[in-house]
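Peer 1: Structure for the following, please:
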Amino acid sequence: MNRPRAPRMSRDDRRAQVLTVAQELFAREGFHHVSMDDIAVRAEVSKPVLYRHFPSKLDLYLAVVDHRGEALVAAVDAALARAETDDDQPADGSTTPRVVRALVGAYVAFVEDAGDSSSLLFESDVTHDDAVRARVESASDQAARAISRGLRDATGLPSAHADLLAAALVGMAQVAATHRYRSRDVAVDEAVELVSRLAWGGVSGLRPAEGGPS
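Peer 2: Got it, this is the predicted structure:
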């Protein structure tokens, strides 16, 4: 008796399957230690099929990075949107405390959910090329731009200063989220509270004094 044939995957489903496998392998072993043969075997596809979807290992790697980056940007955007519409307003009417907390919370939640695959955005081993580095860092850059707007509104700082501080806040959130995930020594909510308080303590000192010069 002939065994029933498994249903064929659509092109999009096959691509998603390959991305999932490649993400796991790249995150665990790094770009240089994973071959297209390894990915084809794990994804249970032939190499010709794999190369029809992704012409090279670098193309596949960057597709994985883009996929992870889109997830991070979506998490940050959603957290900032919630912060801006939150009815629990701080006493001074500023949105910045909530925005800072939203950023930290988004990074901690993203790393908790993404696990080791977050390293593809934060600790990539393929950043010697400027074009590749720009792709890898794109998500963090987008998050920093969103935070910079909030900092300018709250502090009146010049754009260049706000951009620098926003990059520092993103770096702080990223490092803290990664450390918390790996150590497991601090609960998620506690980590968000601690890092947010540290970050806001610095930002709040940059606001112009009430009635004073901006």
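Peer 1: C-alpha only now, for contacts and for neighbours.
Peer 2: Fine.
Peer 1: Summarise which helices and strands the longest helix seen in the chain is packed against.
Peer 2: If each helix of the chain is counted by residues according to DSSP state H, the longest one is helix 57-85. Here helix 57-85 touches helix 11-29, helix 96-114, helix 119-122, helix 130-155, going by 3 or more C-alpha pairs under 8 Å, 6 or more residues apart in numbering; DSSP states H and E.
Peer 1: Contacts for the following helix or strand past the longest one, please.
Peer 2: Meaning helix 130-155. Where DSSP states H and E defines the elements, the next helix or strand beyond helix 130-155 is helix 159-183. Helix 159-183 is contacted from outside by 103-104, 107-108, 111-112, 115, 122, 140-141, 143-145, 147-149, 151-152, 186-188, 191, 195, 199, using C-alpha atoms under 8 Å, 6 or more residues apart in numbering.
Peer 1: I'd like the structure of this one too, to check against the first:
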Amino acid sequence: MQPPRLSRDNRRQQILESALPLFARYGFAGTTTRRIADTARISEALLFKHFPNKSAIYAEILAGICTADPGLARLRAEPPSTRTLVQIVRGMAHYFLQAADGSDAEGNQKLRLTLSSYLEDGEFAKVLSDKVEQVIAPIFIDSLEQAIAVGDALAGASSPRNLFWFTHHTICTLAATQLPSLPSLDYPPAAKLEREVCEYILRGVGLTDAAITAHGALDLSFEAFETSLLEFAK
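Peer 2: Presented below is the predicted three-dimensional model:
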């Protein structure tokens, strides 16, 4: 039986909706493109016309969740500012440290998948990084540029884009040290560690001590930034 004809957007959405419960049940490694295609009642060849590989499907799902997150939506609606920059850094640190200690099970899986990808072909990490750069990096970049413009931060030799990724990778590496049941380093408790790494990063991207104090950078309460990285993204 031929699958019903759908528009390109509707077909992509159908594939994503079919893949989501499979990833949730079997994980990334245990989900195949054949299984996704069978669940969507289409051929693998048709699936590949819309997504080049399994990593692209997974990353698209994560990006959709990230875009739909209420906390991130509110942050994206805020004008670029020093305060917004601080919220992003605090959000990234909070998310990754929660993922590392296992209190965010889904985040823990994403972090492990990304780290594994770095050690393999890098395909999943690359696709996910592209999504993080589209969704989260612009808020960081615009806010840092605004902080520089108003004198809250000093311009350095590194581009704001690179500073975003330096921030991301610093926090990811820190989180990775906390993944084993016996952490590789004896860091302080999570709340104190989060504050310290935020201070380190904010100074590193150029924020002045006066700006950090004025914006209460280390005492900001922050709402869920749970699905961003990578992202992640957070």
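Peer 1: Now the TM-score, please.
Peer 2: For this chain pair, the superposition-based TM-score is 0.56 by TM-score structural alignment, normalised by the length of structure 1; 179 aligned residues with a C-alpha RMSD of 4.5 Å.
Peer 1: related to what we said a few turns ago, can you tell me which of the contacts of helix 159-183 of structure 1 are buried?
Peer 2: 103-104, 107-108, 111-112, 122, 140-141, 143-145, 147-148, 151-152, 188, 191, 195, 199 (16 or more other C-alpha atoms under 10 Å).
Peer 1: Name the nearest residue to A63 of structure 2, ignoring sequence neighbours.
Peer 2: K131 (6.1 Å; C-alpha to C-alpha, 6 or more residues apart in numbering).
Peer 1: what's the counterpart of the one you found in structure 1?
Peer 2: Residue pairing (TM-score structural alignment): K131 of structure 2 is matched to A139 of structure 1.
Peer 1: With distance to L169 of structure 1 as extra columns, can I get the helices and strands packed on helix 57-85 of structure 1 in a markdown table?
Peer 2: Output for the helices and strands packed on helix 57-85 of structure 1, formatted as a markdown table (distance: least, C-alpha to C-alpha, whole Å):
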| stretch | distance to L169 of structure 1 |
| --- | --- |
| helix 11-29 | 25 |
| helix 96-114 | 8 |
| helix 119-122 | 14 |
| helix 130-155 | 8 |
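Peer 1: Could you say which of those helices is packed most deeply?
Peer 2: helix 96-114 (a mean of 23; mean count of other C-alpha atoms under 10 Å).
Peer 1: So which elements touch that one?
Peer 2: Short answer (3+ C-alpha pairs under 8 Å, 6+ apart): helix 96-114 of structure 1 packs on helix 57-85, helix 130-155, helix 159-183, helix 188-204.
Peer 1: how about a cut-off of 6 Å?
Peer 2: Packing contacts for helix 96-114 of structure 1, counted by 3 or more C-alpha pairs under 6 Å, 6 or more residues apart in numbering; DSSP states H and E, involve helix 57-85, helix 188-204.
Peer 1: so of those helices, which one's packed in deepest?
Peer 2: helix 57-85 (a mean of 18).
Peer 1: between that one and helix 96-114, how many degrees?
Peer 2: For helix 57-85 of structure 1 against helix 96-114, the angle by axes from the mean of the first three to the mean of the last three C-alpha atoms, to 10 degrees is 140 degrees.
Peer 1: how far off helix 11-29 does helix 57-85 of structure 1 point, in degrees?
Peer 2: 90 degrees.
Peer 1: what's the burial count for E210 of structure 1?
Peer 2: 7 (other C-alpha atoms under 10 Å).
Peer 1: Next: D125 of structure 1.
Peer 2: 14.
Peer 1: May I have the residues that are in contact with the residue positioned nearest the centre of structure 1?
Peer 2: The centroid of structure 1 falls nearest to L72 when counting by C-alpha atoms, centre = their mean (3.5 Å). Listed by C-alpha atoms under 6 Å, 6 or more residues apart in numbering, the contact set of L72 of structure 1 is empty.
Peer 1: Against S94 of structure 1, how distant is it?
Peer 2: Distance, L72 of structure 1 to S94 of structure 1, using C-alpha to C-alpha, to the nearest Å: 25 Å.
Peer 1: same check, this time on E190 of structure 1
Peer 2: Note on E190 of structure 1: its distance to S94 of structure 1, by C-alpha to C-alpha, is 23 Å.
Peer 1: G105 of structure 1 now?
Peer 2: Taken as C-alpha to C-alpha, the span from G105 of structure 1 to S94 of structure 1 is 18 Å.
Peer 1: What of Q174 of structure 1?
Peer 2: Taking C-alpha to C-alpha as the measure, Q174 of structure 1 falls 24 Å from S94 of structure 1.
Peer 1: For those two, indicate the residue with more neighbours.
Peer 2: Shown here are Q174 of structure 1 and S94; by other C-alpha under 10 Å, Q174 has more neighbours (22 against 13).
Peer 1: Identify the residue of structure 2 aligned to that one.
Peer 2: So Q174 of structure 1 corresponds to C172, using TM-score structural alignment.
Peer 1: Check I147 of structure 1 too.
Peer 2: Match for I147 of structure 1 (TM-score structural alignment): F140.
Peer 1: Skip the chain neighbours and tell me the closest residue to its match.
Peer 2: Per C-alpha to C-alpha, 6+ apart, closest to F140 of structure 2 is L85, 5.7 Å.
Peer 1: And V104 of structure 1, by the same measure?
Peer 2: Using C-alpha to C-alpha, 6+ apart and skipping the chain neighbours, the partner closest in space to V104 of structure 1 is A173 (5.1 Å).
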